[in-house]
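Asker: sequence unknown, structure follows:
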């Protein structure tokens, strides 16, 4: 068996990488969270792979297509590249168990709080979850990270409030992505 050797900073997209304006699928509507590039650069330079894991039920609901999402994702990755940061991968779940077009209407193992996207990233990138961080803005992000045995679960407020379950499921609650490097030893 191959020895696990990589570490990763897993990021939810909407509310962590970009301001959550609801079902964003065009670059004109995509507003990066202040500090996302400087924070990711610190982790990237410290040897972390940067991996985005995002529920995208807007695809399943028919608000936009997978092609729209992939085009926006390529644009987003280019913006990171312009800041000398490589996004190792972006995993997305287009499904929804109750509100989706027939081909996307299902209970799956990839939609957070299920750990499927994280487990796929761990496997495909030879990552040791004991040396990983998951940053999300919802309880479902923390639950998925726990199920995937991610060592550090960070809940970022991004201007919103949380119930106690979300706070209790996180190892760390921060107000802004800018605060992350202050709490994590790189």
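Answerer: That came through fine. Given the structure is predicted, the values throughout are model-derived calculations rather than measurements. Residues are numbered from 1 along each chain as shown.
Asker: For the rest of this, base every contact and every neighbour count on C-alpha atoms.
Answerer: OK.
Asker: Thought residue 65 was touching residue 59, still the case?
Answerer: Yes: if you go by C-alpha atoms under 8 Å, residue 59 and residue 65 touch, sitting 5.3 Å apart.
Asker: So which of those two has more stuff around it?
Answerer: Remark: of residue 59 and residue 65, residue 59 carries more neighbours, 23 against 15, as counted by other C-alpha atoms under 10 Å.
Asker: tell me the SS of that one?
Answerer: Secondary structure, DSSP: H, G, I helix; E, B strand; the rest coil: residue 59 is helix.
Asker: And stretch 38-58, what's buried?
Answerer: Neighbour counts over stretch 38-58 (16 or more other C-alpha atoms under 10 Å) mark 40-41, 43-44, 48-58 as buried.
Asker: Stretch 6-26 now?
Answerer: 6-20, 24-25.
Asker: In addition, the following structure is provided for comparison:
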């Protein structure tokens, strides 16, 4: 049986975007972000994170830093009984200083590759799913994958999410 999903962008949605966040000690959750994940979990949604991480391509940090930060985020969410079903990130950038990451990738938003990869791996009800992002590229990726995109700019993320789950969760395909 398919179930809906909430796709969250990371920097600027789940955590404050202070520029190339990769250090655990510097991650600051957005107000209501952890609670938003739990609300989506409790409502029966898959919860995914889809994030461009060009800092890897720019040589600012390594993929191991991204993975360690995601593990820390998962552990911190578990404290309140919340979880992320999958973290997806794209380390590629066409202007990368690290050659192995210098490429155009279908996984880099605004392309829908990360979302499409998750749709292949999980039984997602696309018509009842949403993506929450803070940039037009997030919304473009959602649209390209057939997912409704919602632009988040500020405020309590849990309060932002609640009405969206009610609105989209009641739709059927």
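Answerer: Cool, got the structure. All figures in this text were calculated on a predicted structure; none of them were measured in a lab.
Asker: And the TM-score between them?
Answerer: Once the chains are laid over each other, their TM-score by TM-score structural alignment, normalised by the length of structure 2 reads 0.91; 166 aligned residues with a C-alpha RMSD of 1.3 Å.
Asker: ok so, going back, in strands, which of the buried residues of stretch 38-58 of structure 1 fall?
Answerer: Taking DSSP state E as the definition of strands, the buried residues of stretch 38-58 of structure 1 contribute 48-55.
Asker: whereabouts in structure 2 does stretch 128-137 of structure 1 align?
Answerer: Under TM-score structural alignment, the counterpart of stretch 128-137 of structure 1 in structure 2 spans residues 125-134.
Asker: Quick one: end-to-end length of the matching stretch, please.
Answerer: End-to-end span of stretch 125-134 of structure 2 (C-alpha to C-alpha, to the nearest Å): 23 Å.
Asker: and if you look at stretch 89-108 of structure 1?
Answerer: Stretch 89-108 of structure 1 has an end-to-end distance of 20 Å (C-alpha to C-alpha).
Asker: again with stretch 40-55 of structure 1
Answerer: OK, stretch 40-55 of structure 1 end separation, C-alpha to C-alpha: 20 Å.
Asker: Quick check: the longest helix along structure 2 compared with structure 1, mean distance?
Answerer: For structure 2, the longest helix by residue count, based on DSSP state H, is helix 63-78. Superposed on structure 1, helix 63-78 of structure 2 shows a mean distance of 0.7 Å to its aligned residues (mean C-alpha distance after the TM-score superposition for structure 1).
Asker: In structure 1, point out the residues matching the following helix or strand past that helix.
Answerer: Moving toward the C-terminus from helix 63-78 of structure 2, the next helix or strand (DSSP states H and E) is strand 86-90. Here strand 86-90 of structure 2 aligns to structure 1 at residues 89-93, judged by TM-score structural alignment.
Asker: Check which helix or strand residue 95 of structure 2 maps to.
Answerer: Here residue 95 of structure 2, judged by DSSP H and E, is contained in no helix and no strand.
Asker: who's in contact with it?
Answerer: Shown in contact with residue 95 of structure 2 (C-alpha atoms under 8 Å, 6 or more residues apart in numbering): 102-103.
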